[in-house]
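Participant: I need the structure of the sequence given here:
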Amino acid sequence: MLPAREEILRSAIFKTSRSGGKGGQNVNKVSSKVELVFNIETFAYFTDEEKVLLKEKLQHRLDSEGLLHIVAQEDRSQLLNKERTIAKLIDLLKKALIVQKKRKPTKIPKGIIEKRLKNKAVTANRKESRKKPSID
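Facilitator: Okay, the predicted model is just below:
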């Protein structure tokens, strides 16, 4: 179960800076790039097991201090970029908290094995009948 958006916003830190790309003069004067910094360890909503799971699944996205950084600079508006970072964070947390079910190995049914062997025998007989007879 994911925490409410407001709880995530309380514990997240937002940093803004000037972004590159389209925008002309707007790019040079407006800080529209938004970086969201989220600390999984200090976020009280998750249990210890969930924190371990999140750290394990998101380890390639965490920095040396265990902080999760998400950056958005696609839009020209700081507000839209902030919304994008929040959406990305929620999506990441959702995907990381999914525990995959363990696969139960199953046996191949006897009927299917017999059917395969029967088809092999039919094919072998068909090919055998195409050969020239031996002169023994």
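
Participant: switch to C-alpha atoms for all contacts and neighbour counts from now on
Facilitator: Noted.

Participant: what about Lys15, distance to Val34?
Facilitator: To Val34, Lys15 is 6 Å away according to Cα to Cα, to the nearest Å.

Participant: of those two, who's got more company?
Facilitator: Shown here are Lys15 and Val34; by other Cα atoms under 10 Å, Val34 has more neighbours (26 against 12).

Participant: if I look at the more buried one, how far off is Thr85?
Facilitator: Val34 is 7 Å from Thr85, by Cα to Cα.

Participant: how about the strands in this structure?
Facilitator: Assigned by DSSP state E, the strands in the chain fall at 13-17, 33-39, 67-72.

Participant: If you count contacts, what does the last one end up packed against?
Facilitator: Translated: strand 67-72. Where contact means 3 or more Cα pairs under 8 Å, 6 or more residues apart in numbering; DSSP states H and E, strand 67-72 is packed against strand 33-39, helix 78-96.

Participant: Go through the ones you listed and name the closest to Leu54.
Facilitator: Nearest of the helices and strands packed on strand 67-72 to Leu54, taken as Cα to Cα: helix 78-96 at 5.8 Å.

Participant: Before we compare anything, build this one as well:
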Amino acid sequence: MELADSNRNIIKDPSLGNIAVEDVSSTLSNGKREFCGSITSPTQTEQGTKKGTARSNLYETCAANHWKPPIFECCKEEGPSHKRKFTFKVIIEIEASRNIIECYGAPHRRKKEAAEHAAEGALLYLKVYRACYEKPINK
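Facilitator: From the prediction side, this is the model:
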């Protein structure tokens, strides 16, 4: 996986496999950029793995945190027409922290597989860096 900061500098993280994640942070009022790392998906519980696709789990995660739904985009098509490969990215806008996370999947022959791979990367990113994006509990 590759991590990229808001200046588009790529940071490689071999532990995440062939998934690229980019955290695009917004500019604060003082002109500085806020950067918070990537988060892994909550697809695993103490009892095991949640059922469903990574895309459905990502939609559920966004809904549970009151974030906007993720946006999936086909950002690259390559190869001849009979061997076309698609690369998808998923965009997650987190309003509370004013961050936008972009996760890129690896190229796949099917669009569904490419989108699923991007969603897996986003979930992994959210799991690793969950503390940066969780809402504080008001008591």
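
Participant: Report the TM-score for the pair.
Facilitator: Once superposed, the chains reach a TM-score of 0.42 (TM-score structural alignment, normalised by the length of structure 1), with 74 aligned residues with a Cα RMSD of 3.3 Å.

Participant: Return every residue with contacts to both of Val34 and Thr85 of structure 1.
Facilitator: 71-72 (Cα atoms under 8 Å, 6 or more residues apart in numbering).

Participant: how many neighbours does Glu128 of structure 1 have?
Facilitator: Other residues lying near Glu128 of structure 1 total 11 when counted by other Cα under 10 Å.

Participant: Tell me the spacing between it and Val122 of structure 1.
Facilitator: Per Cα to Cα, Glu128 of structure 1 is found 10 Å from Val122 of structure 1.

Participant: Helix, strand, or coil at the nearest residue to Cys103 of structure 2 once chain neighbours are set aside?
Facilitator: By the measure of Cα to Cα, 6 or more residues apart in numbering, the closest residue to Cys103 of structure 2 outside its immediate chain neighbours is Val21, 4.2 Å from it. The three-state assignment at Val21 of structure 2 reads strand, by DSSP: H, G, I helix; E, B strand; the rest coil.

Participant: so Val21 of structure 2 touches Ile10, yeah?
Facilitator: No: assessed by Cα atoms under 8 Å, Val21 of structure 2 is found out of contact with Ile10, at 9.2 Å.

Participant: What is the longest helix belonging to structure 2 packed up against?
Facilitator: Criterion DSSP state H: the longest helix present in structure 2 is helix 111-128. Counting contacts by 3+ Cα pairs under 8 Å, 6+ apart, helix 111-128 of structure 2 is packed against strand 20-25, helix 54-64, strand 71-78, strand 85-94, strand 99-104.

Participant: buried stuff in it?
Facilitator: Within helix 111-128 of structure 2, the residues scored as buried using 16 or more other Cα atoms under 10 Å are 111, 113-127.

Participant: what angle do that helix and strand 85-94 make?
Facilitator: Here helix 111-128 of structure 2 points in a direction 40 degrees away from that of strand 85-94 (axes from the mean of the first three to the mean of the last three Cα atoms, to 10 degrees).

Participant: For the helix or strand following helix 111-128 of structure 2, buried residues please.
Facilitator: Proceeding N to C from helix 111-128 of structure 2, the next assigned helix or strand is helix 130-133, under DSSP states H and E. By neighbour count with 16+ other Cα under 10 Å, helix 130-133 of structure 2 contains the buried residues 130, 133.
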